[in-house]
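Trainee: can't give you the sequence, but here's the structure:
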């Protein structure tokens, strides 16, 4: 319980940091490929996900990985929503997209959020 409180406090502390660093060019319905290009140009680094955990990619996840977009955490098959993670300095950024193919993916929201530790993925899976 204490660790959950600690994580909550840390995430609340990070939110104001992101407000100062929040990418002003991110807008709802911005093409994901353009948003990604702008993020990388602005110094955001992709956080590689599922590197050594034998995750089985499916659907648009496979397309993303084939394009070397290793920051994809997961995509739902039913609504084509994807979650991707980036880091700039000590700040994390979660970008949510929607779209059945990479070329049509659009940004729908973004938050100051770091991915769960890899062992949390293993425990959930």
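Mentor: Yes, it's here. Computed from a prediction, not measured in an experiment: that's the story for all the values here.
Trainee: switch to C-alpha atoms for all contacts and neighbour counts from now on
Mentor: Fine.
Trainee: Pull up the gap between residue 48 and residue 73, please.
Mentor: 8 Å (Cα to Cα, to the nearest Å).
Trainee: Against that first model, consider the following:
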């Protein structure tokens, strides 16, 4: 599923972006400035990015792959909070 569509569905269902990135460099900071505060991290090369959401105290992590936000596809999700295994 396209990440932008999944994100819209999550937000429409009451999930809220859960900001975790506090840096000022890299693709993560670009995504924050473009309105995606839920970004946690992205890899270099083939870009895999992790995004975080929260709803009623439940955390949801979403993994997406792609070079540009509009072309990213969801490849994984898990109900876990950032920084916790």
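Mentor: Done, it's in. What you see is a predicted model; the values in this text were computed from it and never measured.
Trainee: Superposed, how do the two chains score by TM?
Mentor: Laid over one another, the chains give 0.88 as their TM-score (TM-score structural alignment, normalised by the length of the second structure), with 84 aligned residues with a Cα RMSD of 1.5 Å.
Trainee: quick revisit: so for residue 48 and residue 73 of the first structure, which residue has more residues nearby?
Mentor: Under the criterion of other Cα atoms under 10 Å, the comparison of residue 48 of the first structure against residue 73 puts residue 73 first, with 20 against 15.
Trainee: OK, contacts around the counterpart of the more buried one in the second structure?
Mentor: Residue 73 of the first structure maps onto residue 40 of the second structure when the alignment is built from TM-score structural alignment. Under the criterion of Cα atoms under 8 Å, 6 or more residues apart in numbering, the contact list for residue 40 of the second structure reads 19-21, 28, 49-52, 82.
Trainee: what about the biggest helix by length in the second structure, how far off from the first structure?
Mentor: Secondary structure of the second structure read by DSSP state H shows that its longest helix is helix 3-12. Comparing helix 3-12 of the second structure with its match in the first structure after superposition yields a mean distance of 0.5 Å (mean Cα distance after the TM-score superposition for the first structure).
Trainee: Is whichever residue in the second structure pairs up with residue 103 of the first structure in a helix, a strand, or coil?
Mentor: In the superposition onto the second structure, residue 103 of the first structure corresponds to residue 70 when matched by TM-score structural alignment. Counting by DSSP: H, G, I helix; E, B strand; the rest coil, the backbone at residue 70 of the second structure sits in helix.
Trainee: Could you check how many residues crowd around residue 70 of the second structure?
Mentor: The number of residues packed around residue 70 of the second structure, counting by other Cα under 10 Å, is 11.
Trainee: And for residue 7 of the first structure?
Mentor: By other Cα under 10 Å, neighbour count at residue 7 of the first structure equals 11.
Trainee: same question, residue 84 of the second structure
Mentor: Counted with other Cα under 10 Å, the neighbours of residue 84 of the second structure add up to 5.
Trainee: how close does it get to residue 21 of the second structure?
Mentor: Residue 84 of the second structure is 15 Å from residue 21 of the second structure, by Cα to Cα.
Trainee: just the helices in the first structure please.
Mentor: Taking DSSP H as the test, the helices found in the first structure are 2-21, 32-41, 60-66, 118-124.
Trainee: Double-check the match of residue 103 of the first structure against residue 4; I have them as touching.
Mentor: Yes - with the criterion set as Cα atoms under 8 Å, residue 70 of the second structure and residue 4 qualify as a contacting pair; they are 6.5 Å apart.
Trainee: Report the contact partners of the aligned partner of residue 32 of the first structure in the second structure.
Mentor: Using TM-score structural alignment to pair residues, one finds that residue 32 of the first structure aligns to residue 3 in the second structure. Residues in contact with residue 3 of the second structure (Cα under 8 Å, 6+ apart) are 64, 69-74.
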